[in-house]
Each structure stands twice: as structure tokens, then as C-alpha cells.
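>>> sequence and predicted structure, then a few things I'm wondering about:
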Amino acid sequence: MYERILVPTDGSAVAEVAVSHAVDLAERYGADLYALYVVDIDAVNLGLGTEQVDRIRQGHFGEMDELESRASSATGVVAEAARDRGVDVVEETRVGRPHKVIANYAEKEDIDLVVMGSHGRAGVSRALLGSVTERVLRSTHVPVLVVDKQGTE
């Protein structure tokens, strides 16, 4: 049923809950797992100059070792969990608007299922803060499994 499962991660506790589900599903179905970290260019753009942002867009982190380290750490958690269960994993880092990058990656890589965490916000809080998960749901035709962190506490 699932041969290629994507788990976008930012290294947060919410993402780690989704990672657990994604690894379980990948093991159960014999699927390959794709760990994707997206450098949110809009967030980065606020504190950097144009030249640095352009380099990051091209995938050259340069002095931005912290970004590269954060990405490597986040996808590394997925890779370690997957390898412990005998699941093949591909680690990727991309730059852009997270929901667009995730949706495009899912389409391009022929992903069968996206597994993402959610903070479980509702109402005004969700409307004001937005939600990468909600935007991914609206941006792709690939099935998305949303794991609600509140339901696991």
C-alpha cells in the first residue's frame, strides 16, 4: 500500500511524534522513508541580508552552520529511528516556504503518504499562527496522516 513515506521534520517534539508513526508504518509496509527538513526562507529572511539569503536559496549555508546543524540533527533523528528498525531512509534538506516545498517534494518523489505532526491548535490560534500541516493538506493530492501531539500526551 505504501512504498514511499515522507516525514517532514523540524526537530520539534511534535515532529518526533510523527516520526514514530512514520517509522512504524514504513516498517509495517516495507516502505522507504524520506526525512525532509525545510529551511523556511521567510523566517530566515527576517534576520539576514539579501546576499546570505540568496546563498541559502542555492543550498550554500556558508557561515550558517547553525542551519545546517539543525537540519542534520532533525533528519538524523529520523534516520536513526528508521535504521534501528531496518527501514531504508533518505535524508534531505530543502529551502523555501515549507508547505510548498513539502507538497512539491511529495509530488516529485512519487511519495505515497506524508506523515506530519500538528500542535492541535484550533480556532483563532490556528487562524493567527497558520499551520504548515494545514497548508500541506491544501497543497497536495498525496494522502497526509496528521498526528496530533495533544492526543499523545
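All right, it came through fine.

>>> going forward, measure contacts between C-alpha atoms and count neighbours the same way
Fine.

>>> can you give me the strands in this protein?
Counting by DSSP state E, residue ranges of the strands within the chain are 4-8, 32-40, 89-96, 113-118, 144-148.

>>> then this one, side by side with the first:
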Amino acid sequence: MKKILVATDFSERSDRAIRRATLLARTFDAALLLVHVIDDDQPQRIVRAEQQASADLLAAQTRSLREVDGLRCEFRIVFGEPFEGITQLAREANADLLVIGPHRRQALKDVFVGTTAERIIRSSDRPVLMANATPAGPYRHGLVASDLSECSGDALNAVQSLGLSQHMKVSLIHVFDAVALWAQSRASLSEDEVKDYLDDEEERAAAELSAFLAKLGLDPMPQILKPATAPVAQVISSVARDIATDLVIVGTHGRTGIAKMLLGSVTEELLRAADRDVLAVPPRRAGQGAA
């Protein structure tokens, strides 16, 4: 990881993203690029005033990150829609990682689809880290969610290509279907029958997961297998809390056309409700090899 782009709107949420990006830059000896987007669909005098005020704030932040934190840091101001400006600059700057703050949770509802955060993640062609938790130190334990799809393979490869696995423990969770169990009335099954069935399904899932990792050419890693006795995102979040992971890594499931416009439902739910950081990994770009 050589360059980290962090988006800021000067809010407390953005401060969280800058702090996390700072910790990552220290860990990886990476350069930081701060970006702020100004809506240019307003009177030019307002645009100019916002540009000057933003430049002053960014210059002060950049100076502090250089002098106090000892980081290589610069800033850019772009104009237009936030999600377009941020993702375009990430491409132009060839950033390895894009860091954003948590999405703004509104009173009485928790809407994620349509937010700037969701649109950035949906349109980005490089990993996006949503810094949900207050940064207290470098990451210690990451949890990669896998459904044995190509997209979850991309997430696993990103852990290695970004160098994350060199600096923290990484575990893998696979939530497997237990279709036959729920197709029948559980009342018709004894506890022993339920246990035997789940044991068989877990053994099958473990074999599939091992084959999946071998196909990717990845070394074995700590694995957690859980039956889908609740929505998958809830199972992943519960395990993340139980084993005290501070980062959840998941693929976005976007590809091309209509599919690219949508996030996978599990990814969306994790991003919407997560109480810890989430790294959303898009499909590998054309010509990009595996780690």
C-alpha cells in the first residue's frame, strides 16, 4: 500500500477517517492524499468562498500531518458531485485505498442506499474503507466474509495485495446454508438429528472452503463456519463482536451494467449497520492479477 486517499467534508465523521488513514499510512509508510469536494452547482461567489475556506483548512491539516505525524501528505480540491469527484481522483492518483467516514445516520431511520458513502462504494474501482469505529490504534484482527464467490475471492486477494495480512491477524468466516433443516419443521427433528445434520453440513462447507482457498492459491487461515440461522450479515456481525475483530472485509458483488449499480445485500447490510470498520472490495480491475 503506497498511497491512501481520504475524503473529508470537515465533519467529525471525516476526522475519524483521517485518523484511521493516518494510522494506516504510518503502518505502511504510505503517502496520504486529502480530498474535499465542492458543489459547483451554486453561485460562483459562493464556490470561490468555499474554495478559499477549504484550502485554508486543508493546508492546516496537511501541515499538521507532515510536521506532527511525519507523513508525506498533500491535498486536492475537486468540484462536482462528491462521489464522482472522489472516485475519479482516486483513479487519477492511482490510490491503493480510499478511506471515508461512516455514513450519516438519520434520526428515526437508517438509510444507506443513495447516501454519498454508498455511491462512492458502488462506483469505486478500488477498495473503500469505511471508518465506523473511533480509531484507537493499528488494526489487530480482520475478518474476511466469504460466500465462495469470485467476489469474495477478490476480497481475500485484496487482503494480501494491500499488505494487511502482514500487519494483523486475519480470519475467514463462511456462513453456510442449512436448507434441509429449515425446509422441515424443526419440531419434527430431535436435538440429536439437528446436531448430526449441522455437523454434516459444516463438514461439507469446510471441504468446499478449503478447495476455494486452494483454487485461489492462498495459504490456510483460521476459519469460522456458521450455519445461516439468521440473516448472513447478522451472523457475520455477531461473530465479529464475539472474537473482537476491528475490521470486516467483504466483496461488493458489483460487475457491469445493472449489476454494477447494486451492492450485494450482505455487503449493504454490513455497511449500513456495522459498529466497526468495513473494507469493501470491488471486483478486480481488468488486467489486475491476483496477489
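Arrived safely, thanks for sending. Here the structure is a predicted model, which means the values were calculated and not measured.

>>> can I get the strands of structure 1 in JSON lines with mean neighbour count and distance to residue 134 of structure 1?
Output for the strands of structure 1, formatted as JSON lines (neighbours: other CA atoms under 10 Å; distance: least, CA to CA, whole Å):
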{"stretch": "strand 4-8", "mean neighbour count": "26", "distance to residue 134 of structure 1": "13"}
{"stretch": "strand 32-40", "mean neighbour count": "23", "distance to residue 134 of structure 1": "16"}
{"stretch": "strand 89-96", "mean neighbour count": "18", "distance to residue 134 of structure 1": "17"}
{"stretch": "strand 113-118", "mean neighbour count": "23", "distance to residue 134 of structure 1": "9"}
{"stretch": "strand 144-148", "mean neighbour count": "19", "distance to residue 134 of structure 1": "9"}
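
>>> next, format those as TSV and append distance to residue 19 of structure 1.
Shown next, in TSV, are the strands of structure 1 (distance: least, CA to CA, whole Å):
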stretch	distance to residue 19 of structure 1
strand 4-8	6
strand 32-40	9
strand 89-96	12
strand 113-118	8
strand 144-148	9
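
>>> closest to residue 25 of structure 1 out of those?
Of all those, it is strand 4-8 that lies closest to residue 25 of structure 1, at 8.3 Å by CA to CA.

>>> let me know the angle separating that closest one from strand 89-96.
50 degrees (axes from the mean of the first three to the mean of the last three CA atoms, to 10 degrees).

>>> now strand 4-8 of structure 1 on structure 2. Mean distance?
Its matched residues in structure 2 lie on average 0.4 Å from strand 4-8 of structure 1 after superposition (mean CA distance after the TM-score superposition for structure 1).

>>> for that strand, packing partners?
On a contact count with 3 or more CA pairs under 8 Å, 6 or more residues apart in numbering; DSSP states H and E, strand 4-8 of structure 1 meets helix 13-29, strand 32-40, strand 113-118.

>>> might you calculate how far that strand sits from the centre of the chain?
Centroid separation for strand 4-8 of structure 1 versus its chain: 8 Å, with CA atoms, centre = their mean, to the nearest Å.

>>> distance of the closest residue to residue 44 of structure 1 other than its chain neighbours from residue 45 of structure 1?
Nearest non-adjacent residue to residue 44 of structure 1, counting by CA to CA, 6 or more residues apart in numbering: residue 53, 7.4 Å away. Distance, residue 53 of structure 1 to residue 45 of structure 1, by CA to CA, to the nearest Å: 6 Å.

>>> which one's more surrounded, those two?
Using other CA atoms under 10 Å as the criterion, residue 53 of structure 1 and residue 45 rank with residue 53 on top: 19 against 14.

>>> tabulate the helices and strands packed on strand 4-8 of structure 1 (TSV), appending distance to residue 97 of structure 1.
As requested, these are arranged in TSV below (distance: least, CA to CA, whole Å):
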stretch	distance to residue 97 of structure 1
helix 13-29	17
strand 32-40	5
strand 113-118	16
